[in-house]
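J.: Got a sequence here, can you build the structure:
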Amino acid sequence: MKVALFVPCYVDQFYPKAAIATLELLEKLGVEVHYPKNQTCCGQPMANSGYEHLTTGCNNLFIDNFIGYDYIVCPSGSCTLHIKEHLHSPEQEEKAVDIRKRVYELTEFLVDVLKVDNLKARFPYKVGLHNSCHGLRGLRISQMSELVAPAFSKPAQLLDMVEGLELVPLSRNDDCCGFGGTFCVVEEAVSSKMGIDRVDDHIEHGAQYITSADLSCLMHLEGILRRQKSDVKVIHVAEILNHYSNE
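T.: Here you go, the predicted structure:
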């Protein structure tokens, strides 16, 4: 299969190791990965701020870069969901529809498309899994606790394959971290309190690392951890699944 790697702008600028880990992991699993070099922001920040009508340029550029691939894989739930639900183009709507059907968040691609059942990975630490709202309630990569339905978690399913990793239980598995894109700007105090509560849940249960399929959430939580001078670190799920250590 021919797969295009979609790297969100904030991942490129702040967490490039997560993008590199995604590339390496996919290649280890036998995937032919391409990186369209002219890709840039998907337009989500503008759309979240109420300016979706100004995202036409971003949409058309995205289509030009990603049309023609079997799949498009992204290490970010929020950006994946934005493309999946909001990619439109008056000039190229047929292509936009085709791309919306082919874009996948990394863990859903590994579970649903590649059907990975074994990983050569080792990460001997206690890890807390943060379920982002976009991944949970948008992409449905995990089950929402408010539903009376069988539980599942695609990120947890993959993390369970990692040697030495202990996935710690949390008191509230799917609370929002408070980031919410522009929410953390316009509701700073509420956002900060939600993030602190989320961090406290992980710390109370002994997590050494907090992981997620959404680096935007991890960026928010990392800011809180740094201000608390905590030893707990954040790490994208791809970095764990691609990690092998003899420690």
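J.: drop to CA atoms for contacts and neighbour counts, all remaining ones
T.: OK.
J.: quick one, what contacts the closest residue to Leu159 other than its chain neighbours?
T.: The spatially closest residue to Leu159, leaving aside those adjacent along the chain, is Leu241, at 7.0 Å (Cα to Cα, 6 or more residues apart in numbering). Leu241 makes contacts with Leu25, Leu119, Ala121, Arg122, Leu158, Leu159, Val162, as judged by Cα atoms under 8 Å, 6 or more residues apart in numbering.
J.: now do Ile196
T.: Leu221, Ile224.
J.: circling back: format the contacts of Leu241 as CSV; extra columns: distance to Asn38, neighbour count and secondary structure.
T.: CSV is the format used below for the contacts of Leu241 (distance: Cα to Cα, whole Å; neighbours: other Cα atoms under 10 Å; DSSP: H, G, I helix; E, B strand; the rest coil):
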residue, distance to Asn38, neighbour count, secondary structure
Leu25, 22, 20, helix
Leu119, 32, 18, coil
Ala121, 32, 19, coil
Arg122, 34, 20, strand
Leu158, 31, 21, helix
Leu159, 32, 24, helix
Val162, 34, 21, coil
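J.: Please generate a structure for the following sequence too, so the two can be compared:
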Amino acid sequence: MEAPQGPRVGLYVTCLVDLFRPSIGWAAVKLLEDAGCTVEVPPQTCCGQPAYNSGDRALAKELARPVIEAFAPYDYVVVPSGSCAGMLAKHYPALLADDPGFAAEARAFGAKVYELSDFLVTILKVTHIDAEFPHRVTYHDACSGLRELGIAAQPRKLLGSVRGLDLVEMQDHTRCCGFGGTFAVKYGEVSAAIVEEKAEAAEASGAPVLLAGDLGCLMNIAGRLARRGSTIEVRHFAEVLAGMTGTPAICASKT
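T.: The predicted model follows:
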């Protein structure tokens, strides 16, 4: 008798992971396959979030339709980013609600989209990760994941099973890092002031490692820490859970 197969998962890699940190994508694949999933990465485009946040609904719809079609064959769509997962799960159904050719498809699509840690904990019921990371870490709660999807306890539950890992919360860990996608471009001075406070809180925690679940936030915080001369190592939680911390930490130019 053949063993039952796990769910067929389409991994939505995200633009930032694809372009700047592919190791997060590989870590997500490992975690999902270790949990019994069949994982595929179909051809994909930007989720349309920058256009959507800038008010260009027409372009956002144009980008959303092929994403929905590409992931139609899969049982679930898993995303290693709360912001992109929020766009797919929450905004696609509303964005295409008046589109007779995609309204129903968008609703069905949104219902099967999960952020990575939420999928592992809520759907696959993963309670333990066989990994070791003997370091003190602090955790930043990215805005979209926290506020749109309720992502908070899930990554902490998984990290709590990692041997040697000591999680200490920084002050105001749920406060925005100032990135916000196009917000950081439109309101650079405000964004810089917000991330400065986040960097100070990370340093005050005393943890040599900062983790989060959204690469946009991680790059923003890493950039500010680098410009402050900080030695804090910045990583996506999936890299720690998958035991894939051999790659250099996320950093940005100090100029």
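J.: care to give me the TM-score?
T.: Once superposed, chain against chain, the TM-score is 0.91 (TM-score structural alignment, normalised by the length of structure 1); 234 aligned residues with a Cα RMSD of 1.3 Å.
J.: right, and Cys79 of structure 1 touches Gln44 too?
T.: Yes: when contacts are counted by Cα atoms under 8 Å, Cys79 of structure 1 is listed as touching Gln44 (6.8 Å).
J.: Run through the strands of the stretch 1-150 of structure 2 in chain order.
T.: According to DSSP state E, counting those that start in this stretch, the stretch 1-150 of structure 2 carries its strands in the segments 8-11, 38-40, 76-79, 113-115, 136-139.
J.: residue ranges for the helices of the stretch 101-250 of structure 2, please.
T.: Listed in chain order, the helices found in the stretch 101-250 of structure 2 under DSSP state H, counting those that start in this stretch are 103-111, 116-118, 143-149, 153-159, 182-186, 188-204, 215-227, 237-241.
J.: just checking, what packs against the fourth one?
T.: For helix 153-159 of structure 2, the packing partners by 3 or more Cα pairs under 8 Å, 6 or more residues apart in numbering; DSSP states H and E come out as helix 116-118, helix 237-241.
J.: Could you list the residues in contact with that helix?
T.: Ser117, Asp118, Val121, Val126, Thr127, His128, Ile129, Leu165, Phe237, Leu241.
J.: Residue in structure 1 paired with the third one?
T.: Same thing as Val121 of structure 2. Using TM-score structural alignment, the partner of Val121 of structure 2 in structure 1 is Val111.
J.: ok, back up a step: let me have the strands of the stretch 1-150 of structure 2 in a markdown table, extended by distance to Arg57 of structure 2.
T.: Converted to a markdown table, those look like this (distance: least, Cα to Cα, whole Å):
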| stretch | distance to Arg57 of structure 2 |
| --- | --- |
| strand 8-11 | 25 |
| strand 38-40 | 29 |
| strand 76-79 | 22 |
| strand 113-115 | 21 |
| strand 136-139 | 33 |
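J.: Turn these into TSV, columns for distance to Phe183 of structure 2 and mean neighbour count.
T.: Converted to TSV, the strands of the stretch 1-150 of structure 2 look like this (distance: least, Cα to Cα, whole Å; neighbours: other Cα atoms under 10 Å):
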stretch	distance to Phe183 of structure 2	mean neighbour count
strand 8-11	27	22
strand 38-40	32	17
strand 76-79	22	26
strand 113-115	22	25
strand 136-139	22	22
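J.: and of the ones you listed, who's closest to Phe20 of structure 2?
T.: strand 76-79 (15.8 Å; Cα to Cα).
J.: Mean distance between the closest one and structure 1 after superposition?
T.: Strand 76-79 of structure 2, aligned to structure 1 and superposed, deviates on average by 0.4 Å (mean Cα distance after the TM-score superposition for structure 1).
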